[in-house]
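Undergrad: Need the 3D shape of this:
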Amino acid sequence: SVGRRVGLGLSIYCEQAAHGTSVYSGWGIPMVPGHEQAGARLTPDGGLELRIGAHSHGQGLETTLAQVAHEILGVPVARTRLVHGDTAMTPYSTGSWGSRVMVMAGGAVATACRELADRALAIGAHLLQAEPVNCRFAAGRVIGPTGDVSLEEIARTWYRRPQDLAPDVNPGGLEVTAGYKPQRDSGTFSYAAHAVVVAVDPDLGAVEILDYVIVEDGGVLVNPLVVDGQICGGLAQGIGTALYEEMAFDDRGQPLATTFADYLLPGAAEVPDPRIDHMETPSPYTQFGVKGIGEGGAIAPPAALANAINDALGPLGVEMLRSPMSQRRIVEAVLAARHRTAVGARAAA
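TA: Below you'll find the model as predicted:
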């Protein structure tokens, strides 16, 4: 035994996300998404209902889209309800994929909420007996020259006391469906660098991750905690890709990994607590400067871990080029390298 060997691995990447019409039409893809729509409706009690066709599959849209709406309308996040994922009940969408939802659906929600604020401004100005041009909307209130009125009061009047409004005040009501398309729809570009230190046992093939650092640039982060969760979950997936997960088949095409006893997944003991640092370069073409970051955590770990393992085992003549870099494959590579060394020594003698 030569003892455990320590190696350092780095990887960097650029993730294109939120691809638009120009990208997919240029690639000749049959389904070409170019925009997104969202619905925004004030409820009679002054709450807010948002509707989007994309689905939240764990990336926290219920929170982040409510934050976008709060930024514009001032409605508390706790009083905002998201209806999503069923285009029978929402505006049409091609769905949640390609790290697109925060850019596309977030932009559509912002657009719909701005139009809703304009409609609320017209009603609020009427209640304040002022001209809309002399009023402004801020923090959930319409503010006029002599007073202000809340969204709750505006909604209550529109739904339950329409007799207090002139017939020509906001005939469109307090429900808006609006669409959004980025100024330049070639996509957003997120970046990251991953660095990992591993210890590899050449005799056992065991790999221990000693330290893991991620520096990420996902543009303006609407909810940093949600982004950290996305990155940590992606890291776990990337570790599985690099070291454990494999769908093997026999020579007749029959699957050999039909249970989790055969298809190995990383557990809590195999996934480190990474150190994460966020840079923030706003996108110049999207609402709020956001970028897509959905696949960010999972892209880099296989390359970083392969580089670290090869750094550790390089002096032994080992280079791992196939994932997963399982214990068996590492041991086989080490034994093959030792055999080559022994054959070369005998030939030299």
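Undergrad: Only C-alpha atoms from now on, for both contacts and neighbour counts.
TA: Fine.
Undergrad: Show the contacting residues for residue 237.
TA: By Cα atoms under 8 Å, 6 or more residues apart in numbering, the residues touching residue 237 are residue 298.
Undergrad: which residues in the stretch 101-250 of the chain form helices?
TA: Ranges of helices in the stretch 101-250 of the chain, per DSSP state H, counting those that start in this stretch, are 101-127, 151-160, 224-239.
Undergrad: do you know which of those helices lies nearest residue 3?
TA: Taking Cα to Cα, helix 224-239 is the member of these nearest to residue 3, at 23.2 Å.
Undergrad: For the helix or strand following that closest one, buried residues please.
TA: Towards the C-terminus, the helix or strand next in line after helix 224-239, according to DSSP states H and E, is strand 275-279. Neighbour counts over strand 275-279 (16 or more other Cα atoms under 10 Å) mark residue 278 as buried.
Undergrad: how far out from the middle of the chain is strand 275-279?
TA: Between the centre of strand 275-279 and the centre of its chain there are 15 Å (Cα atoms, centre = their mean, to the nearest Å).
Undergrad: now swap in stretch 178-189 and tell me
TA: Worked out by Cα atoms, centre = their mean, stretch 178-189 lies 16 Å from the chain centre.
Undergrad: and it, which residues are buried?
TA: In terms of neighbour count (16+ other Cα under 10 Å), stretch 178-189 has its buried residues at 178, 179, 180, 181, 182, 185, 186, 187, 188, 189.
Undergrad: So what touches that stretch?
TA: With contacts defined as Cα under 8 Å, 6+ apart, stretch 178-189 is touched by 14-23, 34-39, 104-105, 107-109, 111-112, 218, 283, 285-287, 291-292.
Undergrad: And this one, please, so the two structures can be compared:
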Amino acid sequence: MTFRHHESPPITRKLIGQRVLRSEDVRLVTGRGHYLADISLPGQLHAAFVRSPAAHARIAAIDLSEAVAVPGVHLVWTGHDVEEFCSGIEAQFTAEGCELITMPLMARDVVRYVGEPIAVVIADSRAIAEDACDLVSIDFDDLEVVLDPRVSIEGGPVANGERPDNVGLRGRASFGDVDAAFDTAEHVVSALFHPGRVSASPMETRGCLASFDWSTQKVKLWTSTQMPHYVKLCLGLYLGFSEARCEVLSPDTGGGFGQKAHIYPEELIMPLVSRELGTPVKWVEDRRENLLAGAHAHEQYVTISYALDANGRISAVRTHALVDGGAYHAPPQTMAVEAWCTAAVTPTGVYDIPAAEYVYEGAVTNKCPVGAYRGVGYMAGTLARECLIDEAARTLRLSPFEIRRRNVVRDFPWVNPQGIAYEEGSWARCIDKLEEMVDYPAFLERQAKARDRGVYLGLGISVFVESSGESTGMIQAHGMNETYHDTATVKMDPTGSVLVTTGINSQGQGQETTIAQIASDVLGVPFEAITVDAGTSTKGAYGSGTVGSRGAVIAGGCVNRAAAEVREQLIAVAAQMLGVAKEDIELSDGQVTSKSDPEAKMEIADVAMAAHYDSNAWPDGFDTRLEATRAWDTSRPMFSNGGHAMIVELDPETGIVDVERVYSVEDCGVMINPMIVEGQIRGGVVQGIGLSLLEQLVYDNAGNLTTTSFLDYQVPTMDVSPPFEIQHLETPSAISAAGIKGMGESGLIAAPAAVLNAVNDALAAFGATLHDLPATPERVFNAIQGISTPEEPQPWQQLWDRAGVAGADPGDATVV
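TA: Predicted structure coming up:
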């Protein structure tokens, strides 16, 4: 039986859908995980970086003499030293209007953000290397610092000479008669939302260890990454290493959340210095470095407008998304993943809006580059759409559930204004389920009684749809030319145990367990017989990275196709051994049985042994490997959906907001493991609460990052985690393995909007509204006191004209 590249063989579900305990947890919770910092090689040296203390300056002179003279220092390099081997990392997304920007491995003549690497010191220990870094003397000639993206995008002072207009990204599109909808609207509501700058802050910081063998010209790189195969590709593209002689390994990874889905200069510098010195070199950053130089995330200014009729039906939406992209693109995703995704990927969300128009822009500033972080782009877009629809509900005196019901898509398949087809979904059911879980009438009664006591409760809801299982089908449907490539290898040994190798590695998502569940059901062998291996670039399987909620969908699809081929090989041998037709064979629970003769059965392990070593059991033309490597990619976009509702309590005297309870509804198709799904929801929602109420990377007027430790940058801890009630809907995908959809980002995509809506519901008693995140006590208190007023968005025509060309017609349904 053969299947085309985009087809997924059917799976008989047995373990899929079960709450199987995570097999990797025995190792991880007992402290036996093997992380990058745990790896040591004989003779290894240690690296530390001199990082720019200036946000924007010309390097007038560098004096390395004192650093070089420190005992135990083996090498000190500057940007000019590494330029001989690599001029920089080029980054450009195929989204319309994404401009090419080159990031040097280390700054050469100009520094463009505080934290940018200027020099690297290699020494016997990290402590010696850090001491030597302090002795590097640098003279700077200050340049004007560009920090506000709203000023930068207007062509203000130049932040990066490669983009003298400060534009890293710019595009626009219009679908349907937007002008007519707004001209005839009974109501128009508009707002400007500003989710702040945050860090993914994985528990394990970034790091890598390089070892170059001069005798074989091979380089081995251990790195804490979500994209080992992309890192390997970059070793060839940028450094000239033969890819066949490169091995990249990703050991146990203590969280990534998108921050580790990039290639960083440090990952390319370590192989170079290892080759130069002929010894392994290791770099592990501290938390200050991570907050300074690990990709930042999520900061955007999102202007959104709805045109509504008297009944609250939305007839058109306009969105302008401006991302503060920092000094460079963070390759490979670039700053486009924020603004482009916010405006262009799901401009209407779950709502049946017939006309949409959007502008997306990325401003170059003198800050750390912005990159991927869980829910990238979707979070800001969902925040704007869901918070504005609540404001519309207040204007029209409708409940937040009712206004959504009046606008939600109910019938599938449905095609949005851009022409993107949504084949299935439970969008209306999700709204109804949330209202049922909250018991909205009871909440209103409790809220009114609480206000009489001076206690202010708020309810916020947020519903979402996300592209699930980032794929070639999804990206090309949205007008880009990116192509993903992923494979898996399934190999059964003579004893019947199975090794599954995937190209998509794990950062704590539980993929060793979920992938084993899929392989077990396809092959009919016990779960315990499956070993899942990922995180190495040399074992046959290939992966485009653990990003975009694609782990279970894409890795699962690849494993399903490869395991299905091995299953067919087993069936062929078993049929020969039992003397029955192949169609008569069943594989389940580690046994082979005959449908027509229940007494005819044997262990799958016996069939595996015969497939390897008993030629009498081989049918004509049999391939004796019991091994297959197969690729899989989705033929079209697939979408998950869900929603959250939150109840908060607001203290008007302090401005402190406490989240009292979270209600979550998730539809990720068929769940492989509900326990893991619920864990992902809880983790993502708590991250969303953190960036909604606590987290903010703050720069001063000189471009210095002032939040460089967890004393200043407050992440959520268990005392912030509220009680959860989680329910599941199940709308299977028609194209994936067993109907599976992705869901790793869903918690963070919609949680911030639910938090802000809840805060604004509580603030409604004071006639106040917030549009900025985080909703800190200071901002909440000032809103109550009437000290702050939400910022007014720029006129739409001005935004449209700035992003277009002279004489362009906003009604044209084309991307400019």
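Undergrad: coming back round to it: check the helices of the stretch 101-250 of the first structure for me and report the most buried one.
TA: Ranked by mean neighbour count under mean count of other Cα atoms under 10 Å, the helices of the stretch 101-250 of the first structure are led by helix 101-127, which reaches a mean of 25.
Undergrad: returning to what we had before: would you turn the helices of the stretch 101-250 of the first structure into JSON lines with distance to residue 47 of the first structure?
TA: Shown next, in JSON lines, are those (distance: least, Cα to Cα, whole Å):
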{"stretch": "helix 101-127", "distance to residue 47 of the first structure": "13"}
{"stretch": "helix 151-160", "distance to residue 47 of the first structure": "8"}
{"stretch": "helix 224-239", "distance to residue 47 of the first structure": "24"}
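Undergrad: Which one of those helices lies nearest to residue 273 of the first structure?
TA: Relative to residue 273 of the first structure, the nearest member of the helices of the stretch 101-250 of the first structure by Cα to Cα is helix 224-239, separated by 8.1 Å.
Undergrad: mean shift between that closest one and the second structure?
TA: Here the mean offset of helix 224-239 of the first structure against the second structure after fitting is 0.4 Å, by mean Cα distance after the TM-score superposition for the first structure.
Undergrad: Strands along the first structure, start to end?
TA: 5-17, 36-42, 48-52, 80-84, 136-138, 141-143, 148-150, 175-180, 188-200, 207-217, 275-279 (DSSP state E).
Undergrad: Just put the ones you listed in CSV and tack on distance to residue 335 of the first structure.
TA: Below are the strands of the first structure laid out as CSV (distance: least, Cα to Cα, whole Å):
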stretch, distance to residue 335 of the first structure
strand 5-17, 16
strand 36-42, 55
strand 48-52, 56
strand 80-84, 54
strand 136-138, 70
strand 141-143, 73
strand 148-150, 74
strand 175-180, 58
strand 188-200, 14
strand 207-217, 16
strand 275-279, 35
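Undergrad: Tell me who's in contact with residue 652 of the second structure.
TA: Counting by Cα under 8 Å, 6+ apart, residue 652 of the second structure makes contact with 456, 781, 784.
Undergrad: and the last one, how many neighbours?
TA: Neighbouring residues of residue 784 of the second structure were enumerated by other Cα atoms under 10 Å; the total is 21.
Undergrad: which residue in the first structure lines up with it?
TA: Taking TM-score structural alignment for the superposition, residue 784 of the second structure sits opposite residue 334 in the first structure.
Undergrad: contacting residues for that match?
TA: Applying Cα under 8 Å, 6+ apart, we find residue 334 of the first structure in contact with 202, 203, 316, 317, 318.
Undergrad: Which of those has the largest number of neighbours?
TA: Among the contacts of residue 334 of the first structure, residue 202 has the most neighbours (other Cα under 10 Å), with 24 neighbours.
Undergrad: so how far is residue 611 of the second structure from the counterpart of that residue in the second structure?
TA: Aligned by TM-score structural alignment, residue 202 of the first structure pairs with residue 652 of the second structure. From residue 652 of the second structure across to residue 611 of the second structure, the span is 73 Å (Cα to Cα, to the nearest Å).
Undergrad: Before I go, just wanted to say thanks for your time.
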